[in-house]
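Student: Next input, structure requested:
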Amino acid sequence: MTHETDFHDDSRTVGETPEMATSVTGPQFEPTHERALTPAVGPARDVDGFVRQFLRELNYTQGVPLSRSTLNDQYLALARTVRHYLMQGWIRTGKRRRDAGDKVIGYLSAEYLLGRQLDNALLAAGLEDIAREAMKECGLDVDLLRSQEIEPGLGNGGLGRLAACFVDSLATMDVSCIGYGIRYEYGIFKQTFEDGRQVEVPDSWLALGSPWEFPQPDRAVQIDFGGHTERYTGDDGRERTRWVPAWDVQAVPYHLLVPGYRNGVVNTLRLWSAKATNAFDLQLFNQGDYAEAVRAQTFAENITKVLYPEDSTPQGRELRLQQQYFFVAASIKDFIRHTLPADFDLHRLPERIAFQLNDTHPVIAIPELMRILVDEHDFEWDEAWDVTKQCFDYTCHTLLPEALEVWPVDLLGRLLPRHLEIVYRLNEDFLARVREQFDGDEVRARRMSMVQENPVRAIRMAHLATVAATKVNGVAELHSQLLRDKVLPDFSEMWPDKFTNVTNGVTPRRFVRIANPGMSELVTEAIGEGWLTDLERLRELEPFADDAAFRERFRAVKAGNKERLRQLLHHRDGIDLPEGHLLDVMVKRLHEYKRQSLKLLHVVSLYQRLLSDEVDPESTTPRTVVFGAKAAPGYFMAKETIALINAVAATIDADERVAGRLAIAFPANYNVTLAETLIPAADLSEQISLAGKEASGTGNMKFALNGALTIGTDDGANVEIRQLVGDDNFFLFGMTEPRVAELQAKGYVPGDVYASSPRLKSAIDFLASGEATGGDPSRAAAVVDDLLSSDRFMALADFDAYVEAQEKVEATYADTEAWTRSAILNVARSGFFSSDRSMRDYLDRIWNVSARS
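Tutor: Next up, the predicted model:
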């Protein structure tokens, strides 16, 4: 069958069938007739129907025949074809939920790290085989087209990746959810290296088109900023306050479809883009003042220009606050105006929405809802507060005090004057309650106040969120306990029932089925279908750990995954990974508490040993260490650590004495797409943060689910991973959180640790001398000086224990059968870490909503 076309060649391949005739703009619009909701809507679910729709998209949307189309044309047409198949489910899901009056989960998150969409959409819709065969009939390779997709980098790390996993699970469980966020024109920067140092390049993810989104400008809402407030007397004789803004922008929604796994459910991710209300001044343009004529447009669009603008300047801090208010204000207005029925009684708002605050970024939503209820809908203050408190829940993702946002009062008052007044009054009411409950304890009141007095007067957003939220949760058992005991202890004493735990999880659809097809096929052969939506069924794999034939096949899958990674890194980065090595992987955001410096010290120590006469190089385990990390643009020590890792990597790579025994690979621009190939190839997962500093981690879960063994501290979700997989299948080292606190209280002196550990002293001296950095000691100076003078996250204190644990790693890896058995048991016992389970916990413990599946 031939499908080569010019526009007029074959009307069948480009003509519109009755099934294609439905035009939709979103689930809020009713179809013109009920037939639009029958299974006949959309192209036929067979190869020929897929080909017809693909060529229609290519011809009529891209405007080219197949014979003259580019790879990008073909990819865009394929993506839109798949989206067309999802639209039927989107319309049906929206209508069903409107008719039922479902309570909606409004997931408010400043980040969504979605990854590539094509693979996930094909999997969810059950179109993988049809699409592959259809592209083959058109003379195209679906794998080549998949590689054209640019993932939207709308997040910084685990927070955004978690949000993407959660909305995936809610769709798969048929829970009504709208994910709300920001459509950044430039996502997290593209990382490159120049002389080993990180250089940030704009992430132009929209440059070649974004086929998965569609705008709806008729649902734009106005967002106000600045100005002042004024008192006035209402028609009812009551004194009221109104906000008189100084300027405003338009928030335009862009929709992305979030399909559930093969259940026909399609939820919505609504991302907001800022546009000027009056974008163009024709008079100024005609006078020749072209820059001023479009100044309003430039100013407005800056709000959603880039993910997390550098906030070391006052302008950057203000832009961040603008971003946060912009997207939550748009989301609340959109829900009230366009999702609820026109005559809905807002006193019943908690029956229809649960807004989940994903960290402190969206917390300004709390005074915004109060403003809407009191100022725009004439609620009494107390009844507005009662409604507001029932609408919000708060997830805290950190244990680091500096990560709990505070906004200076002068900035908040200048940008959002009415909201500052509301926070002040909420704080007065709250502190009155604190004083009443705790016998006038003013010291406690100052600690708990939403208003920080020093070093500058500022609003503590975590305190505001905790006071307002129905529930406050941490993201791992240890994190939630430390949240209660150390981060927010006064609040947990006041409201012990408000605090709960929901351990994070990851979606097995993307991070097992898509990322690791070989292992997925092996698992399905062993235990049957159904485990992708019931991941606890992986427990059925346990007996296979003792099956020699299964272990051999498991190793073959891992070897295939390593080969896939070798090919990717060769073509993507020019990196040639050695064969036959233990693949030791540490990929995560570059932060001192995650302790990439500790891993580097270990590598330096291994390098020294290989150069010495104390061991036979042939008796050591060949090892390749893979780093993947981005540092925040203004984070000096993190960027120095990246530069040092690359300098050591270059030295080792150039040293023929260790060739084939030790290597470092640091591919630039680690992202979700790279993770999907790297994680299934890993043998060893590095989760070595200082105990008590990592909230949860989700990379640790992905590695375990893909058959890597973990070396880690008892921190974050490592604790639960170790408990589930067993001590024999986890390499534990390092201080516990109480021991860390004890040592810090006594006064930690890194120089004493350095002097007392010969192996540590040797590694640091080797670095400081320049021998590990191509003869240039300056490359290591900043990191070495910081470790010896401060070592805030105690890498030196855990070094000896870490080296001992790595020696156990080598001994275990030398026993191939024992290592494979442990790897299989890691997979079998990690089903708990599905984001589906996380969502069930949120539904049961926090939202009081039932899933349909």
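Student: From here on, just use CA atoms for contacts and neighbour counts.
Tutor: Noted.
Student: Need the three-state assignment for residue 344.
Tutor: Using DSSP: H, G, I helix; E, B strand; the rest coil, the structure places residue 344 in coil.
Student: ok, now the one 10 residues further on?
Tutor: Here residue 354 is strand, with the state taken from three-state DSSP.
Student: ok, so what distance separates it from residue 47?
Tutor: 42 Å (Cα to Cα, to the nearest Å).
Student: Name the residue in those two with the higher neighbour count.
Tutor: residue 354 (23 against 18; other Cα atoms under 10 Å).
Student: Against residue 388, how distant is the more buried one?
Tutor: 10 Å.
Student: Distance from the chain centre to the longest strand anywhere in the chain, please.
Tutor: Ranked by residue count, the top strand of the chain under DSSP state E comes out as strand 247-259. The chain centre lies 19 Å from the centre of strand 247-259; the measure is Cα atoms, centre = their mean, to the nearest Å.
Student: By neighbour count, which bits of that strand are buried? Give me those.
Tutor: 248-259 (16 or more other Cα atoms under 10 Å).
Student: Kindly present these as CSV, with separate columns for distance to residue 116.
Tutor: Output for the buried residues of strand 247-259, formatted as CSV (distance: Cα to Cα, whole Å):
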residue, distance to residue 116
248, 34
249, 30
250, 28
251, 25
252, 23
253, 21
254, 17
255, 16
256, 12
257, 13
258, 13
259, 14
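Student: Which positions within stretch 50-63 qualify as buried?
Tutor: So for stretch 50-63, counting by 16+ other Cα under 10 Å, buried means 50-59, 62.
Student: Mind checking which of those are in helices?
Tutor: Counting by DSSP state H, these place 50-56 in helices.
Student: among those residues, which two are most distant?
Tutor: Using Cα to Cα, the two most remote members of these are 50 and 56, lying 9.8 Å apart.
Student: Show me whatever sits in contact with both of these two.
Tutor: Between them, residue 50 and residue 56 share no contacting residue under Cα atoms under 8 Å, 6 or more residues apart in numbering.
Student: To check against the first, give me the structure of this:
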Amino acid sequence: MAPRTSKSAPASTNRTPTTAGTAAEHASPYRDHLALDQVVPAEAATPRERFEALARTLRDAIAPNWLKTRALQDSANPKRVYYLSMEFLIGRTLVNNIINMRAESLAQEALAPAPETTWRELIEQEPDAGLGNGGLGRLAACYIDSLATLHIPAMGYGLRYDYGIFRQGIENGQQVEHPDPWLAHSDPWEVVRCGESVSVPIACSFELEHGVLRAVSGGSSRLMGTPYDRPVVGYGGETVNTLRLWKASAPDEFDFREFSGGDFVGAVVDQIVAESVTRVLYPDDSTNAGQALRFVQEYFLVCCSLGDIVARFRKQNKDWQQLPEKVAIQLNDTHPAIAVAELMRLLLDEAHLSWETAWDLTVRTLAYTNHTLLPEALEKWPVRFFERVCPRHLELIYEINRRFLDDVRARYPGDEGRIERMSLVEEGHGRLIRMAHLAIVGSHSVNGVARIHSELLRTRVVSDFAEMYPDRFNNKTNGVTPRRWIQQANPELARLLNATIGDTWLTDLSQLQGLAARADDPKFQEEFRAAKRGAKERFAEWVRTTTGQEVDPTTLFDCQIKRIHEYKRQLLNVLHIVVLYSQLRDNPDLAMPRRTFFFAGKAAPAYRLAKLIIKLINDVARAVDADPRTRDRIRVVFLPNYNVTLAERLIPAADVSEQISTAGYEASGTGNMKFMMNGALTIGTRDGATIEMAEQAGEENLFLFGLTAQQVAESRGWYDPRWHYENEPETRRALDLVFGNHFSPAEPGIYEPIREALLTHGDYFMHLADLTAYAEAHRRIGEVYADPREWTRRAILNVARSGLFSSDRAIAEYAADIWSAEPCLA
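Tutor: Now for the predicted structure:
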């Protein structure tokens, strides 16, 4: 059965379903859940109770196809894909499942007993799942959606974090981290599978010493991984795959004898240790304890997942030689790289295969996606972590390395420099295991996530490996799901697309190219502008009600929403705002469109400079708003606690998308794709997927600027940021305002670390080198925005030519080129 489609308006956060009579007029599963689970009549239910009842009703509707999918796949015994990721940034689930199941009538019924309860109030009861942080996790969420939509047998594996990363607050302009208790209420989507728990050995024990947990060598302990399953509904609802999340616990909750003897804390020490493993996403790794916990998290994820995968394989297949024919394991970035050693351990120690056979099966089963060119993200773990936690895996890594380096020596005799560069073990002060090297050596496929990223990975970052294994390296440009990022996030645009070209774009985004013929049509342009206007007005109202800030929806909305990092260059953005601020103070009548600059994103708790950039953004915002010469011309708004739901609100409203990373540092960027397919124009460097976006839409329909990746690389060694300070008056004036305490009169000198990064330590990410070109690109934006017809034409062409960036296309390429996986349908 093909996925069902409909030209009716989709359910969304911005649409209130109409009611069709009251629930009192007929019995319903929804009313049953209110009565039996919540023990309340529908008329008296709170919004949270109504949300849970609706979610459970929808899960009831999903369950038959969830069971049918499992039974069909068990019967057919196809090749299955297993996607291992430390993050799955799935956002909210209710509306997404309603859309994919085409179950709008359930939402209509939920509102019927109390029409005054708005649809938005109901769905606001669901928190964003605290299972990810940024693009890596959101990509994983899009990919499992597409796997189910394309009917590919697949499971996602991750960790069930109690608190996610953190809830971001802003106090005096500074980021403050708070716990994110997303599981404060029961999660109606998950199903706990206690009978499928996995035991994970740890080669040390733990004790409390003066209130501090300490690992003790010579002992041993175990973690239990309990799976929590969530349905992943493909569009049309026919295929329902599974996202399996592991929660850590101790085999016994407490030592009864110790407790009875009065050692109340010591009796639960194992449980304290175990629960810490899945307490938070990405513990602060600026400390040794935080690094060790991160290592244990990755080890725990891999052991639980591979144990489960192998058990599933053995349930239907007795011949180990079939493993690569039935199992494809994709490592989403370097975090799960220890899977190479764990799969070898299972094949050697439990299946008792020979080394040669085990290694052949391992390499043909595993594939590795690299998501970064930054050295700090190509993880290296101290040998002592392996010795303390999993010494058998260290033995296997040493043996893998010995055999691998023998191959390198045989191919490149006498090249000891190459041996040192390629070794899985980095010698020096404290030996380190190079996890990216392990993933490359132990996988049959290594892919980057945009064409330029894949090329730089192959030619610069791991060029020795690409030379030795040229057939392993390939590119798979990222994509995002249009079901979430157009239909759900932007219902007015979705309705316009349906009315104009039909609704087949939902599962074939290339159909958007049919819009190109309408780009100059005045009627279609007006309808397109009306959809954008509606999104901007809704977002402005949301900002007012949630933050108290007034933003004018008639201004140009300029948006940079992403993790705060020097290479992503939020600092470049705010320095340009300071340039505009300075110009407007001198000339309040300066010809330029009225702009609202939106920032959102979290900085890692230990990343002091990134947190200082957030402080600068907020200080500049206050100064701009306080000055009568600038407050009506520009606004700066930092939106705290960036998450999927915030992105769903802001992206449809954006006029300009900021993709301004230092060229050669952004692997892909998927936010840029979401903005593009929602009609925002990109200002960006030639980096990541922006290059491919420009090829699709035409460079004339983006605003590109700045150094190329090659120019950035060639400037190392001679680039002097002070030249720009001394020779570019606008640059000098902006920096003098920042470092002269204009924006921080009560905190003089607070921005000294930024001054040092830019002017003393060489401006590694080339902010000043690109500032003048960036300002010129913004000037061009102002000129085009002054012509609504021309701006709208370019926006329509961006939407029309965004089809390449569907996650359905990306997953189809993975399935054909890497996994050799095919759809499984009745």
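Student: could I get the ones in helices among the buried residues of stretch 50-63 of structure 1 as TSV with distance to residue 104 of structure 1?
Tutor: Listed next are these as TSV, based on distance: Cα to Cα, whole Å:
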residue	distance to residue 104 of structure 1
50	33
51	37
52	37
53	33
54	34
55	37
56	36
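Student: Relative to residue 304 of structure 1, which of the residues you listed is nearest.
Tutor: Checking those one by one against residue 304 of structure 1 (Cα to Cα), the nearest turns out to be residue 54, at 32.4 Å.
Student: and the alignment partner in structure 2 of the closest one, what does it touch?
Tutor: Using TM-score structural alignment, the partner of residue 54 of structure 1 in structure 2 is residue 30. Under the criterion of Cα under 8 Å, 6+ apart, the neighbours of residue 30 of structure 2 are 53-54, 56-57, 106, 109-110.
Student: repeat for residue 367 of structure 1
Tutor: 419, 422-423.
Student: Please pull up the equivalent of it in structure 2.
Tutor: When structure 2 is aligned by TM-score structural alignment, residue 367 of structure 1 is paired with residue 341.
Student: mean deviation of the helix or strand hosting its match from structure 1?
Tutor: Taking DSSP states H and E as the definition, residue 341 of structure 2 sits inside helix 339-345. Mean deviation of helix 339-345 of structure 2 relative to structure 1 after superposition (mean Cα distance after the TM-score superposition for structure 1): 0.7 Å.
Student: Next SSE downstream of that helix?
Tutor: As assigned by DSSP H and E, the chain's next helix or strand after helix 339-345 of structure 2 is helix 355-365.
Student: what's the mean distance for that next one versus structure 1?
Tutor: Counting by mean Cα distance after the TM-score superposition for structure 1, helix 355-365 of structure 2 comes out at 0.8 Å.
Student: Mind listing what's buried along that helix?
Tutor: Those would be 358-365, for helix 355-365 of structure 2 by 16+ other Cα under 10 Å.
Student: Where do the strands of the stretch 501-650 of structure 2 begin and end?
Tutor: 556-561, 595-600, 634-638 (DSSP state E, counting those that start in this stretch).
Student: any chance of these in JSON lines, plus mean neighbour count and distance to residue 423 of structure 2?
Tutor: Output for the strands of the stretch 501-650 of structure 2, formatted as JSON lines (neighbours: other Cα atoms under 10 Å; distance: least, Cα to Cα, whole Å):
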{"stretch": "strand 556-561", "mean neighbour count": "23", "distance to residue 423 of structure 2": "38"}
{"stretch": "strand 595-600", "mean neighbour count": "21", "distance to residue 423 of structure 2": "40"}
{"stretch": "strand 634-638", "mean neighbour count": "22", "distance to residue 423 of structure 2": "44"}
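Student: Let's have the ones you listed in CSV, adding distance to residue 467 of structure 2.
Tutor: Output for the strands of the stretch 501-650 of structure 2, formatted as CSV (distance: least, Cα to Cα, whole Å):
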stretch, distance to residue 467 of structure 2
strand 556-561, 37
strand 595-600, 40
strand 634-638, 45
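Student: top of the contacts of residue 367 of structure 1 by neighbour count?
Tutor: Counting by other Cα under 10 Å, top hit in the contacts of residue 367 of structure 1: residue 419 with 22 neighbours.
Student: distance of the counterpart of that residue in structure 2 from residue 502 of structure 2?
Tutor: Matched by TM-score structural alignment, residue 419 of structure 1 corresponds to residue 393 in structure 2. Residue 393 of structure 2 sits 54 Å away from residue 502 of structure 2, taking Cα to Cα as the criterion.
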